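# Sequence unavailable; structure follows:
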């Protein structure tokens, strides 16, 4: 009975790790934009982006085998929060009240959707057992 919950929780944890990897491509892209076009550094950063996007694509396919697509896409919104974090840590961007409010709104939306999706999944599971 609880093995599905544990598996789903593990999949969500992996999903969020994969979304962190996906968000790192934004860092590499922003750094690459400061380099001379087609310089060695520029190409190295873009090869890094391509590599990470390849890892992300393969992992995404595995995740959507295990989670409903709507759940996976709803969680993808969390990359907005990672963008704010990476901007602050790597580029010295400020975090203001509007960014925090926006990030909280995104997180709240993901949580609300996940809870409603979980509740509807339990209802559907209960009906199929009757």
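Great, that's in hand. Here the structure is a predicted model, which means the values were calculated and not measured. Numbers count the residues shown, from 1 in each chain.
# CA only for contacts and neighbour counts going forward, please
Fine.
# biggest helix in this protein, by residue count?
When the chain is scanned for its longest helix (criterion: DSSP state H), the result is helix 97-128.
# Now do the same contact list for residue 15.
60, 63, 72 (Cα atoms under 8 Å, 6 or more residues apart in numbering).
# and the residue nearest the centre of the chain, what does it touch?
In the chain, the centroid-proximal residue (Cα atoms, centre = their mean) is residue 19; its distance is 2.8 Å. Residues counted as contacts of residue 19 (Cα under 8 Å, 6+ apart) are 56, 76, 78-79.
# The structure to be compared is supplied as follows:
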């Protein structure tokens, strides 16, 4: 049961991080162009769905645990930046990712 809840939490956070892809793509389009409206609309749709999922997450987890896990979206942002926008990976980013994952582990393991 607990694994299933954490899987739901991280799938929801993955969806939330995908919103940043649409947001960045919208920022590259001319304001109110078809591309801008499309990407911004997708961004808002992702945020709407995520808001509904977040309410379900808060039913299953204490706020401190749910919010601490939200930091994983920074790691997803690094991955999406590299894959979709050709952004460079630097050692500091990788070190920061390890620190984030370690912090999440500490909070989650303390939740038992």
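Great, that's in hand. Predicted model, so just to flag it, every value in this text is computed and none were measured.
# Mark which of the contacts of residue 19 of structure 1 are buried, thanks.
Buried residues within the contacts of residue 19 of structure 1, defined by neighbour count using 16 or more other Cα atoms under 10 Å: 56, 76, 78-79.
# what two of those are the furthest from one another?
Farthest-apart pair in those is 56 and 78; separation 15.0 Å (Cα to Cα).
# aligned partner of residue 83 of structure 1 in structure 2?
Using TM-score structural alignment, the partner of residue 83 of structure 1 in structure 2 is residue 77.
# tally of neighbours for the closest residue to its match other than its chain neighbours?
Closest residue to residue 77 of structure 2 apart from its sequence neighbours, by Cα to Cα, 6 or more residues apart in numbering: residue 17 at 6.5 Å. When neighbours are counted by other Cα atoms under 10 Å, residue 17 of structure 2 registers 22.
# Read off where the strand or helix carrying residue 17 of structure 2 ends up in structure 1.
Here residue 17 of structure 2 sits within helix 2-27, counting by DSSP states H and E. Residues 8-33 of structure 1 are the counterpart of helix 2-27 of structure 2, counting by TM-score structural alignment.
# and whatever residue of structure 2 lines up with residue 69 of structure 1, how far is that from residue 54 of structure 2?
Correspondence of residue 69 of structure 1 to structure 2, assessed by TM-score structural alignment: residue 63. Relative to residue 54 of structure 2, residue 63 of structure 2 is positioned 10 Å away (Cα to Cα, to the nearest Å).
# Also residue 2 of structure 2?
As for residue 2 of structure 2, its distance to residue 54 of structure 2 is 17 Å (criterion: Cα to Cα).
# Between the two, point out the one with more neighbours.
Neighbours were counted for residue 2 of structure 2 and for residue 54 using other Cα under 10 Å; residue 54 has more, 18 against 9.
# Map that one onto structure 1.
Under the alignment defined by TM-score structural alignment, residue 54 of structure 2 is paired with residue 60 of structure 1.
# In contact with residue 107 of structure 2, which residues?
Applying Cα under 8 Å, 6+ apart, we find residue 107 of structure 2 in contact with 65, 68.
# mind redoing it with 10 Å?
Going by Cα atoms under 10 Å, 6 or more residues apart in numbering, residue 107 of structure 2 touches 64-66, 68-69.
# what do you get for residue 13 of structure 1?
Going by Cα under 10 Å, 6+ apart, the list of residues near residue 13 of structure 1 reads 7, 19.
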